[in-house]
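Visitor: Fold the following, please.
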Amino acid sequence: MGELSTNLDPEIQEPIVPEMRVHRNHPIDNIIGDPYAGVQTRHRTITENTSLYTEIFDTGVMETCLHAVFVSQLEPKNVKEALTENCWIEAMQDELSQFQKLHVWDLVDLPKGFQPIGTRWVFKCKTDDRHVVVKNKARLVVQGFYQQEGLDYNEVYAPVARIEAIRLFLAYATYVGFKVYQLDVKSAFLYGKVHEEVYVTQPPGFEDPHNINKVYKLDKALYGLYQAPRAWYETLSKHLLSNGFDRGQIDSTLFIRKAGGDILLVQVYVDDIIFGSTNEGMCREFEKVMKSKFEMSNMGELSFFLGLQVSQRENGIYLHQTKYVQDILSKYKMSDSTTYGTPIPVNHGLHPDRDGKDVDSRLDCGIIGSLMYLTASRPDIMFAVCLCSRFQSQPKESHMIAVKRIFRYLKGKPRLGLWLVSWQCKKQSTVSVSTCEAEYIAAASGCSQILWIQQQLRDYGLNFTGTPLFIDNNATMSITNNPVKHSKTKHIEIRHHFIRDCAEKYLIELVKVHTDDNLADLFTKAFDRSRFEHLVNLIGMFNPE
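Guide: Down below sits the predicted model:
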């Protein structure tokens, strides 16, 4: 046999008898870090490296790349847990520093006859549309359920924009052709003035050790107070009105400013503000007006508002809730389910099913509530969701199967969006003795919605009359146009007959539509896949992919 090849140095003599050596002790020189430091917990690691984090951010090195490292991915369950992490401590300190900047409260002794309202921390990981955590938000809120009417608050009503008003605003922006922007007011409710005498306890974890028995007297509103939204709206509206804006005649959350032939529109939904103008300079001026009084983020194009994802394109504004669809599919463990082409079968056969197997009513109500919120941009599931919602009091297994069918439909079309402004699917509260009467009542309801849109558009500077109202029932058109048929309609409630006045004043125009082209059928019936998809396309819904 020839010599075995080896990679040893020729000068090294290989022992004849091999030695078995086991290193019981790892060489200290190869150990990374201090071997005598002990176990490094998550809390100790964060605390000891605080100076390193500060140095990195002070120099601006890799600030963007390291963002996720310094933002917590988990929401603490309580303040005790939050106080163990620097990121949440900083978030709470930011909130309290905002209180000090805006002179929200004063530390005082509690007067006799008053009971302080408790406070608590709410922690939230803010995410973008890709589910990436971008910010840790800590908010101190008041336990408002302890408030007593007449003592802690009086008037609490604050106007809130309807979701139809938001969609109409976006539709007008598409029609005129201007970009829509949004502003985020930081801690908006803290700007509202409190007129009542309200005392709250010191924030948990940040009590003054030298004045442990004292409480805070509120000068500004905190989140959780019943009167907080009203106080914020009063502050905002006064500021806008004093800077040349006019309030909408119909919608008090709409503010308008005109200059020459240009117009600036501002729509307010509590502390969320969207605006747009035919003159880009007016948008920049509005931003300066807002920043002169309120602290807020920079102006940006509207992309996410009230759970709606907004895509502003050259040919219009596309609304969808893709992120929300993915969230509820994941929440209810339907992400891997098979898909269906329609949300409900033609012969669904849904009924109370008294003898069926019971299911968890809380789970059923939660699912229905999630789907109802989705109908803000998905009229294609409106009929199916409304039908399933009728059985929430005593849900059965057959009802849960129908609800899951809706999820399977959404799984196949998560990005379906729309251009539509307003729609409604509602079971009539009155009992009709004929199809004609039911159609007549439905037409009156549709007429009221048309009048609201007409009045809303007047604030935009547009006047419309003779709006077509499509009806596929000849008898309904005859009753509306011919009051002489009162003998056959005397049992119909008087409030439904205002449609006759609207037709006489030419506010609406009744137009006969063939049943095959009646878009309202999508909200009242179940169809096969081909007919269903045809109606979905007719109402303006589409999938951009």
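Visitor: C-alpha from now on. contacts and neighbour counts both.
Guide: Will do.
Visitor: And the contacts of stretch 163-176?
Guide: Counting by CA atoms under 8 Å, 6 or more residues apart in numbering, stretch 163-176 makes contact with 179-180, 267, 276, 278, 315-317, 376, 419-422, all of which sit outside it.
Visitor: which of these sit farthest apart?
Guide: Thr278 and Ala376 (27.0 Å; CA to CA).
Visitor: So between those two, which is more surrounded?
Guide: Ala376 (21 against 17; other CA atoms under 10 Å).
Visitor: Quick one: residues contacting that one.
Guide: Per CA under 8 Å, 6+ apart, neighbours of Ala376: Ile163.
Visitor: Does it lie in a helix or a strand, and which?
Guide: Using DSSP states H and E, Ala376 falls within no helix or strand.
Visitor: gap between it and Glu437?
Guide: Per CA to CA, to the nearest Å, Ala376 is found 29 Å from Glu437.
Visitor: now do Lys238
Guide: Here the criterion is CA to CA. By it, Lys238 lies 47 Å from Glu437.
Visitor: Show me which of the two is the more surrounded one.
Guide: Higher neighbour count among Lys238 and Glu437: Glu437, with 19 against 11, using other CA under 10 Å.
Visitor: correct me, but the more buried one touches Ser478?
Guide: No - the criterion here is CA atoms under 8 Å, and Glu437 misses it with Ser478 at 11.6 Å.
Visitor: next up, for comparison:
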Amino acid sequence: MTFVSQVELKSIDEALKDEKWIVAMHEELNQFIRNDVWFMVPKIDQINIIGTKWVFRNKVVESGGMITRNKATLVAKGYIQEEGIDYDETFAPVARLEAVRLLLSFACISDFKLFHMDVKRAFLNGVINDEVFVLQPPGFEDHQHPKHGEFGMSMMGEHSFFLGLQVKQSKKGIFLSQAKYYKEILKRFEMDNCKEAPTPMSTNCYMDADIAGIVVDQNKFRGLIGSLLFLTASRPYIMFAVCLCDRFQSSPKESHLKVAKRILKYLKGTTNVGLWYPSHSSKHLVGYSDSDIVGCKLDRKSTSGTCHVLGSSLISWHSKKKACVALSTTEAEYIAAESCCAQILWIKKHLEDFGLKVSKIVVALL
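Guide: Reported below is the predicted structural model:
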């Protein structure tokens, strides 16, 4: 395309030499003014000023080839703030993936298609009561600030790609997968030519702190675990193995990396696997809960697992080591059931927002 830059830049100095990226930056600042996000004030002495930084990204089509848009985002350097001085609490107002899967399942039940609309800028944060002082965006003087603009939206056609999730809609149902992301992760960690593994984890695998083990690059290990955690959005059966590896991020050893790489080897042979949501499914909501008593050999804590099914569509699941030690099998099961019921109430409230009232909910303790 001739209206977008083909190069993803790293610095503001490079962007200011490219008209297409300047337009993208003006769009960002234009939306700030339209939403009354900030206004200019004189610099105040003895006030901590938070810096800003431009982040430049190219948005591409699902196949990963053609660039459709240059997106410039201005972010505050929040990492220089101190708790109790510059902020009191943190939150991330983003869409939960369970909500996305719930919407897809509801679309199948109600037999309607989903379409994708792109909003140029969306501000999800609420009003901040405290005063926050941020530096003027680098590369722009006072006379260069953009004028007020209109709220921009564009129709993207039938819903097929969202937050790294590939959505295939048909009359028979919806297929949800992350095949494109799998291939990117395998290439990133140089595992695209590796041998395939039949399962995510060996049945006799035992993981501990491995104090005497060989230390590996912590950043690389954390990057791998973070990527695998995102893959659980459409692959529930790797959840336990990924969460088990996640426990050793503070001091990863070679043995931990070997187990994590086995998950990649399993994904290598199952890149086209995902979730299938059939059309005209029932509206029954069922929750399943289970727990292994003292499953962790290090601190004797239990690991609970839950999943939730709407009709024939799996929409929510998790595997988590509990914060306390259960004194009996019954107590461990009740703790897991509590997490299951809390998620069910959240799902029930969302279904009511869709206009679907669920009168009877089944909870199965396994």
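Visitor: circling back to that earlier point, from the contacts of stretch 163-176 of the first structure, which land in strands?
Guide: Using DSSP state E to define strands, the subset of the contacts of stretch 163-176 of the first structure located there is Val180, Gln267, Gly276, Gly316, Ile317.
Visitor: Leaving out the residues flanking it, which one is nearest to the second one?
Guide: To tie it back to what came earlier, the one meant is Gln267 of the first structure. Closest residue to Gln267 of the first structure apart from its sequence neighbours, by CA to CA, 6 or more residues apart in numbering: Leu254 at 4.7 Å.
Visitor: Kindly report the same for the last one.
Guide: Closest residue to Ile317 of the first structure apart from its sequence neighbours, by CA to CA, 6+ apart: Ser311 at 5.7 Å.
Visitor: tell me the contacts of that neighbour?
Guide: Ser303, Ile317, Tyr318, Leu319.
Visitor: now it: how far from Phe305 of the first structure?
Guide: From Ser311 of the first structure to Phe305 of the first structure the distance is 11 Å (CA to CA).
Visitor: among the ones in strands among the contacts of stretch 163-176 of the first structure, who's most crowded?
Guide: Gly276 (25 neighbours).
Visitor: The residue nearest to that one when sequence neighbours are not counted: what's it in contact with?
Guide: Excluding the flanking residues, the one nearest Gly276 of the first structure by CA to CA, 6+ apart is Val180, at 4.7 Å. By CA under 8 Å, 6+ apart, Val180 of the first structure lies in contact with Leu170, Ala173, Ile274, Phe275, Gly276, Ser277, Glu301, Leu302.
Visitor: against the second structure, where does stretch 377-393 of the first structure fall?
Guide: Counting by TM-score structural alignment, stretch 377-393 of the first structure falls onto residues 234-250 of the second structure.
Visitor: Which stretches in the second structure count as strands?
Guide: Going by DSSP E, the second structure shows strands at 52-60, 67-76, 115-119, 153-158, 161-162, 165-170, 173-177, 275-278, 285-292, 303-310, 313-321, 361-365.
Visitor: what does Lys59 of the second structure align to in the first structure?
Guide: Using TM-score structural alignment, Lys59 of the second structure sits opposite Lys126 in the first structure.
Visitor: Please tell me how far its match sits from Val289 of the first structure.
Guide: 27 Å.
Visitor: And Val362 of the second structure, what's its match in the first structure?
Guide: In the first structure, Val362 of the second structure lands on Pro468 (TM-score structural alignment).
Visitor: close enough to count as contact, its match and Ala503?
Guide: No - with contact defined as CA under 8 Å, Pro468 of the first structure does not reach Ala503; the gap is 10.2 Å.
Visitor: Can you work out which residues contact both of these two?
Guide: Shared contacts of Pro468 of the first structure and Ala503, counting by CA under 8 Å, 6+ apart, come down to Glu509, Leu510.
Visitor: Specify which residue of these two has the higher count of neighbours.
Guide: Taking other CA under 10 Å, Pro468 of the first structure and Ala503 do not tie; Ala503 has more neighbours (18 against 15).
Visitor: show me what contacts that one?
Guide: Thr480, Asn481, Glu509, Leu510.
Visitor: That one and Leu469 of the first structure: what is the separation?
Guide: 10 Å.
Visitor: circling back to that earlier point, redo the contacts of Ser311 of the first structure as JSON lines? Include distance to Ser51 of the first structure.
Guide: Formatted as JSON lines, the contacts of Ser311 of the first structure follow (distance: CA to CA, whole Å):
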{"residue": "Ser303", "distance to Ser51 of the first structure": "37"}
{"residue": "Ile317", "distance to Ser51 of the first structure": "47"}
{"residue": "Tyr318", "distance to Ser51 of the first structure": "46"}
{"residue": "Leu319", "distance to Ser51 of the first structure": "45"}
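Visitor: What subset of those is buried?
Guide: Ile317, Tyr318, Leu319 (16 or more other CA atoms under 10 Å).
Visitor: what is the orientation angle of the lengthiest helix in the first structure with strand 467-471?
Guide: As assigned by DSSP state H, the longest helix anywhere in the first structure is helix 435-459. Using axes from the mean of the first three to the mean of the last three CA atoms, to 10 degrees, the inter-axis angle of helix 435-459 of the first structure relative to strand 467-471 is 160 degrees.
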